[in-house]
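>>> Just a sequence and a predicted model for now, questions to come.
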Amino acid sequence: MELQNIAMPDPVQDVTHAGLRFFIYATADEMGHASAIQIAREQVQLVEAHGETSLWLMAAPSAFPFYDAYIELVKVSPMLQSALGSTHFFQFDDYPLPADHPATFRYLLQQHLFGKLSRWIPEENIHALNADAQNLEKTCQAYALDLLTHGPDLQLKGMGENGHWGFHEPGVPLDLEPGFMEVDLSDENVAQQMRDHPLLFTDATEVPVKAVSANVALFMETHELIEDNVPQESKGFAFLASYGNEHVNDAVPSSALKQHPNAVVRTTEAAAREWLAYQEHGIVTEGSLSRMVTSLQGESGGQDMEKYIRSTLETMEIPIGAA
């Protein structure tokens, strides 16, 4: 089946704001399906034009709808099957654990995506980030060079509950030299990892405190297309902080996406609820603030989480009021 003949899911809303185009869907499956179609179309065209391409992938539950839809597209599209043989795949980030550890993103990608496409993807085209290497600095430099040698052309991005991009955490400068870095996970990120992977992490002490990640400057090097997928209601605060206005600040790393010339944001009504309310009212209402606190408070406690949200929104110049 030709990819151009596969219909894109219809969004509930199609909005252009702060230099980005936003497609809002009723369900996460529709969101992931739309991104899979668009990335697959671009992928085939790039292989036809240049002989090869590259796809840089987040490894997270936010991407599961994309993975599932992409796998189904491969099954029905001979053109996409052929393009896979000339596509190089790269990771955003990973924990410094052995590759076969179920908490690693190498393992997640193998189980949820690559293992199901092994018939079409040559093993050498899967570029694993060996975050457990002894010489981590050398490994990071080599991986970044490998990535830049092959592109990166296409990127499937996600967003952390605190606005992180990959594991580039809030507060880490956005103007670093493009590359990979060792990072310390924030408390907010640790709490998210427990929510994302409840069977792997039953206690905060089980979440690795360090990881390896590309930085935002490197993510922004993507040439052709960045597709941002944000399906969860728990991402409502991060979505609002990132995209509420045109302001960019390292307090919310994902806010930098607004400066990329070829980026698209796909989300769900649940995730975009507070963002849409802010666009309507021009302020964050107390009701909206309360919902964001409830979705994120976890082990941090309501007061601490409210203080954190208020502080971040103030930094991003997003006002809170009583309307």
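That came through fine.
>>> Only C-alpha atoms from now on, for both contacts and neighbour counts.
Fine.
>>> What's the local residue count around G85?
A count of neighbours around G85, defined by other CA atoms under 10 Å, yields 18.
>>> Also N262?
18.
>>> Touching, it and D228? I think so.
No: taking CA atoms under 8 Å as the definition, N262 is not a contact partner of D228, at 11.1 Å.
>>> Buried residues, the strand or helix carrying N189. List them.
Here N189, judged by DSSP states H and E, is contained in helix 187-196. Judged by neighbour count using 16 or more other CA atoms under 10 Å, the buried positions of helix 187-196 are 188-195.
>>> For I309, state which of those residues is nearest.
Nearest to I309 among these: E188, at 11.3 Å, using CA to CA.
>>> who touches the closest one in this structure?
Applying CA atoms under 8 Å, 6 or more residues apart in numbering to E188 gives the contacts 161-162.
>>> Now do it against F201, distance only.
14 Å (CA to CA, to the nearest Å).
>>> ok, now T139?
Here T139 is placed at a distance of 27 Å from F201 (CA to CA).
>>> and what of A128?
23 Å.
>>> who touches stretch 90-104?
With CA under 8 Å, 6+ apart, stretch 90-104 has contacts from 54-59, 105-108, 126-133, 147, 166-167, 200, 208, 210-214.
>>> here's the one I want to compare it with:
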Amino acid sequence: MEIKIFETSEQLDSYAAELFTQLLNEKPNAVLGLATGSTPIGIYDKIVENFNHNKVSFSGATTYNLDEYVGLTPENDQSYAYYMNRHLFSRIDIPSSQTHLPNGMAENPEEECTRYDALLNAHPADIQLLGLGHNGHIGFNEPDGELSAGTHVVKLKEETREANARFFASMDEVPKEAYTMGVGSILKANTILLVVRGSDKARIVKEALTGPITTQVPASLLQTHPRVIVLLDREAGRMLE
């Protein structure tokens, strides 16, 4: 596991964007596993900056997102499909047919999980971008006695809903369920890029990266992967030093 701590968010974002840029220049048809939330926004901005300076093309790339809320249409401004179009897809040269997320409006959730898993199994990610929840969740794989390997629908814990409530008009509007890529699928990626910011994440960073491997801290399973790159700002990494 390679851990890097940055003095500024801009330095972190630039470093992460460069990893994607280098990968695509070496392998134009790379498979990218992408994430949402506040953590990756600066990274996506830097990726777009590299694209605008003709340093990288996404025309041959394929993307698969970690998760999507159940019951939100792609046009809903709180859906992850909307987020990805706003922050990345509409700003680069990737064809929409090469971008993939779970379908939050699927009539049959079980069939949707099977469909998405088939895509993931056929196209393992060259790099998988991850954030880290306060309770150690990755994607929406919440702490539990056991974890699902494949794509599944998860009932979101209240602390996760509360953390996401700032994006919604009220708590009542925050979805209670989401599709998420399973931990098994995440661990199939060639490289995992874990990005964490803020002093409020320092404790869970230490627990996930140096504590026991347990399903009660899903991110601790990353310790079993042969190539994990962890990018932290100074505050998130303060308990590791």
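Sure, I can see it. These numbers come from a predicted model, not from an experiment.
>>> hang on, the earlier thing: next SSE after the helix holding N189 of structure 1?
Following helix 187-196 of structure 1 in sequence, per DSSP H and E, is strand 210-214.
>>> Give me the mean distance between that next one and structure 2.
Strand 210-214 of structure 1, aligned to structure 2 and superposed, deviates on average by 0.7 Å (mean CA distance after the TM-score superposition for structure 1).
>>> whereabouts in structure 2 does the helix or strand that that strand is followed by align?
Per DSSP H and E, the first helix or strand lying C-terminal to strand 210-214 of structure 1 is helix 216-219. Aligned by TM-score structural alignment, helix 216-219 of structure 1 falls on residues 183-186 of structure 2.
>>> What of stretch 249-262 of structure 1?
So stretch 249-262 of structure 1 is aligned with residues 214-227, judged by TM-score structural alignment.
>>> how long is the matching stretch end to end?
19 Å.
>>> Tell me how many other residues surround the alignment partner in structure 1 of G37 of structure 2.
Aligned by TM-score structural alignment, G37 of structure 2 pairs with A60 of structure 1. Look at A60 of structure 1: counted by other CA under 10 Å, it has 18 neighbours.
>>> Next up, the contacts around the nearest residue to N215 of structure 1 once chain neighbours are set aside.
Distances taken as CA to CA, 6 or more residues apart in numbering put H168 closest to N215 of structure 1, at 5.5 Å, once the chain neighbours are dropped. Going by CA under 8 Å, 6+ apart, H168 of structure 1 touches 183, 213-216, 253.
>>> Let me know the next secondary structure element after the helix ranked longest in structure 2.
Ordering each helix of structure 2 by length in residues (DSSP state H) puts helix 9-26 first. Next helix or strand after helix 9-26 of structure 2 toward the C-terminus (DSSP H and E): strand 31-34.
>>> Could you list every helix and strand in contact with that next one?
Where contact means 3 or more CA pairs under 8 Å, 6 or more residues apart in numbering; DSSP states H and E, strand 31-34 of structure 2 is packed against strand 62-65, strand 127-130.
>>> Now do the counterpart of Q38 of structure 1 in structure 2 against L130 of structure 2, distance only.
In structure 2, the residue equivalent to Q38 of structure 1 is L19, according to TM-score structural alignment. From L19 of structure 2 across to L130 of structure 2, the span is 14 Å (CA to CA).
>>> Comparing these two, which shows the higher neighbour count?
Neighbour comparison, L19 of structure 2 and L130: the larger count goes to L130, with 25 against 13 (by other CA under 10 Å).
>>> so who does the more buried one touch?
By CA under 8 Å, 6+ apart, the neighbours of L130 of structure 2 are 34-35, 138-139, 192-195.
>>> Output the residues you listed in a markdown table, with neighbour count appended to each entry.
Listed next are these as a markdown table, based on neighbours: other CA atoms under 10 Å:
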| residue | neighbour count |
| --- | --- |
| L34 | 23 |
| A35 | 22 |
| I138 | 27 |
| G139 | 27 |
| I192 | 24 |
| L193 | 21 |
| L194 | 20 |
| V195 | 22 |
